[in-house]
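**Q** show me how the following folds:
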Amino acid sequence: MSTPVNKAAKPAGTGNPGFDERPKHGVGDRFRSWWNAQSRPAQWAYGLPFILLIALLPILNIPVLTTEGTNFGGVMAQFGMYALIAIGLNVVVGQAGLLDLGYVGFYAVGAYTIALLTSPDSPWNQTGEGGWLSSQWAWLACLPLAVAITAISGLLLGSPTLRLRGDYLAIVTLGFGEIVRLLADNLSDITGGGRGLSQVAYPRLGTSETNPLGVFSAGYNDGTLNSGVYWYWVSVVLIVLVLLFVGNLERSRVGRAWVAIREDEDAAEIMGVPTFKFKLWAFVIGAAIGGLSGALYAGQVQFVVPTNFNVINSVLFLCAVVLGGQGNKLGVILGAFIIVYLPNFFLGRTELFGIPIDGDSIAEYKYLFFGIALMVLMIFRPQGLLPVRQKLLTYGRELFVAARRREQAEGGSK
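**A** As a prediction, this is how the structure comes out:
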């Protein structure tokens, strides 16, 4: 005689009548559901005050957040560049699932495009006599050129190499990044070699008798605002535009193809997805965004040198994506903020919460601490700080299938 089964005690999702079979959602999913239920004007009404608050961070001087050893406006400007890099690399790594260890090469191509066309040290300078660029608007005019040239470089690199997968693709992209750096270091007649290219153009806005170079010139500071704050505002505008562009792609057929390729490329190809085409799209779009960030870097620093484009920085960019959450746009921005902010937070500090520390030494060992943080993260939270929604739904589907199998097993034993 079989023991009666209390159907009411079965877990949700087992097919019992009277019970909600909808999967349980976490805080992130509830927020996404609420956000997606809002109309587009309502989303902008909620989002604009938040964007404004983020833009005002450098001038609010929040005591806990503001850095002591370095200017907070400059830190936020650097964060803006890293956030753009993380969004572009997230398209390649997080969305399409392609391991790219040489993304710094695209960053360098964008920076050198601006420098070669606007620096007086370059033989290709177009801002002097006989050039076709105005010194006031040269940076802005070269910005789309930098994006286009970097996208073409992504196309040239991706066309022959994207048929490779995994470690082989990672090695090829790593080689590309090193090739770009070595070319910049050895073509001294064009790139200036180890000396670099100086006096790179920047937007000449806010000029006056007391400030003939404008508010975007390196070293500008009027006591309240500095050049870093202005460059941070430019980066916020660019980040919003890039997020809108990438977000629309994610919700389109292209984004769905990227997710299919990331989860299982062979299955996607069997189902009719032209995987090579969509991987190439991801590579080109990611390269273009990386070039945009490189152009932002060249205008802000106004000095481009090959040592800033080494493999360590490329790994640091990848660290921001993995730390924040591969595939999640807001997650990788959080990862970029952590990568940039934490070393600068400790810089110059002698105590923290009443505890004596050597902040400069802590900042010098940033690569060690980031490496340890990644190891801990991979053990306890491999999906990153803010996991991507598609992966959460995948795990939820696996739990639902397991519950179904349990129900079938219990039904067969009766």
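**Q** alpha carbons only for contacts and neighbour counts from here, please
**A** Fine.
**Q** between the two ends of stretch 54-68, how far is it?
**A** End-to-end distance for stretch 54-68: 20 Å, by CA to CA, to the nearest Å.
**Q** so what touches that stretch?
**A** Outside of stretch 54-68, the residues within contact range by CA atoms under 8 Å, 6 or more residues apart in numbering are 72-73, 76, 224-225, 229, 232-233, 236, 344-349.
**Q** and for comparison, fold this next one:
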Amino acid sequence: MKDKKFSFLKKKENVTYGIVIAVWIILEILLKAGMVSSHLEGLLVPMCYYAIVAVGLNLCVGILGELSLGHAGFMCIGAFFSATFSQIFKDVLPGGVRFFLALVVGVVFAAIFGFLIGIPVLRLNGDYLAIVTLAFGEIIKNILNALYLGLDSKGFHVSLTSVLELGMEPDGKTLINGAMGITGTPRDANFTIAVIMLIITLVIVQNLINSRDGRAIMSIRDNRIAAESIGLNVTKYKMQAFIMSAAIAGAAGVLFSHNISTLQATSQYFGYNVSIMILVYVVLGGIGSIRGSVIAAAVLYLLPELLRGLNKYRMLIYSIVLIVVMIINWAPAIIEKRQELMMKLRKGNRKNGTA
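**A** Predicted coordinates for the structure are as follows:
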């Protein structure tokens, strides 16, 4: 019985990887043939990093069962730390090595901030995590908007007032220029790298879910008291899932910062509304469904952009699609019909296997 369940889960994972790879191959062929507009081409990397952060948030919301409203803040941490690293080593390291190290820097610092937030909050029950992460996202954004960071032969200089207050030597370079952000970050990210990062994220999350630790995390989600009664270290497993979720959001931020030339900590990119939008992707894709998060993020990010030509009806069509997706995913009658169809398909596969 366990072997059958394991093989079914592996098939589901392989289908998810297959969908991502198939879409990448098709789009690459269309790009090479010049059949994709420059507007759509510019949306491909953002589509991937929103899918990555949606998978990370689903790990927190769907698998762990804790609501986070600050994943845009973790994206912001990963984006700024990695972009600062790339700025420092822009003329020292080759592009591939620089991007890989910037990715490590962004992920590590996002995980550190996730750990610092999780220490006091994840020991408690209730909606404290949602409140704290919401505040964290706004605090980080405002701090970075007021931060001036420079580097010269004497080292780093920090100010919260202006560039002049940095007091740098003539050879100094401004890394973060307050509300102007970081300019001139190497654009090392591309669609292929974004897809590779998405697949790596899927592999990490799926392996965690199917592991012993993943089962422990889901048991805590389902019944914390029962999990404690059998000796599970609840705080440890909650910290593990939340830190991994924050690190994945940081990786999405690295991809974001290396896809644009000017990085600013604005509400448009890292505000509360962005965190809510990512949560919408998770809910509409199905809470706990990793594949659903990827598909929902891709479709719901691209749809408003592709409908920009329909100025008057764009948001109306988008709203109708959201309602339809919500009904398909959560209406009891449709869920029942979908389960019946899946049972028939499984029975058909078994008959074909025994024939």
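**Q** got a TM-score for the two of them?
**A** Comparison of the two superposed chains (TM-score structural alignment, normalised by the length of structure 2) gives a TM-score of 0.75, and 307 aligned residues with a CA RMSD of 3.6 Å.
**Q** picking that back up, take the contacts of stretch 54-68 of structure 1 and keep only those in strands.
**A** Residues of the contacts of stretch 54-68 of structure 1 located in strands (DSSP state E): none.
**Q** out of those, which are buried?
**A** With burial judged by 16 or more other CA atoms under 10 Å, the buried subset of the contacts of stretch 54-68 of structure 1 is 72-73, 76, 229, 232-233, 236, 344-349.
**Q** and those as TSV, adding distance to residue 394 of structure 1?
**A** Converted to TSV, those look like this (distance: CA to CA, whole Å):
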residue	distance to residue 394 of structure 1
72	40
73	40
76	35
229	41
232	37
233	37
236	32
344	37
345	37
346	39
347	41
348	45
349	44
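**Q** among these, which ones are in helices?
**A** Using DSSP state H, the members of these that fall within helices are 72-73, 76, 229, 232-233, 236, 344-346.
**Q** going along the chain, name the strands of structure 1.
**A** 197-198, 303-304, 351-352, 355-356.
**Q** so the last one corresponds to what in structure 2?
**A** Put plainly, it is strand 355-356 of structure 1. Counterpart in structure 2 of strand 355-356 of structure 1, with TM-score structural alignment as the criterion, is absent.
**Q** if we ignore the residues flanking it in sequence, what's nearest the corresponding residue of structure 1 for residue 136 of structure 2?
**A** Aligning on TM-score structural alignment places residue 136 of structure 2 opposite residue 176 in structure 1. The shortest distance from residue 176 of structure 1 to any non-neighbouring residue, by CA to CA, 6 or more residues apart in numbering, is to residue 102 (6.0 Å).
**Q** do you know how far that neighbour is from residue 109 of structure 1?
**A** 12 Å.
**Q** correct me, but residue 230 of structure 1 touches residue 202?
**A** No. Contact criterion CA atoms under 8 Å: residue 230 of structure 1 and residue 202 do not qualify, at 11.7 Å.
**Q** common neighbours of the two, please.
**A** Contacts common to residue 230 of structure 1 and residue 202, judged by CA under 8 Å, 6+ apart, are residue 216.
**Q** the more surrounded of those two?
**A** residue 202 (27 against 20; other CA atoms under 10 Å).
**Q** sorry, back to before: for the contacts of stretch 54-68 of structure 1, which one is nearest residue 288 of structure 1?
**A** The closest of these to residue 288 of structure 1 turns out to be residue 236 (CA to CA; 17.2 Å).
**Q** alignment lookup: the closest one to structure 2.
**A** Aligned partner of residue 236 of structure 1 by TM-score structural alignment: residue 195.
**Q** what sits against its match?
**A** Contacts of residue 195 of structure 2 by CA under 8 Å, 6+ apart are 20-21, 24, 48.
**Q** which pair in the contacts of stretch 54-68 of structure 1 spans the largest distance?
**A** 236 and 349 (28.0 Å).
**Q** circling back to that earlier point, please identify the deepest-packed of the strands of structure 1.
**A** Highest mean neighbour count of these: strand 303-304, a mean of 24 (counted as mean count of other CA atoms under 10 Å).
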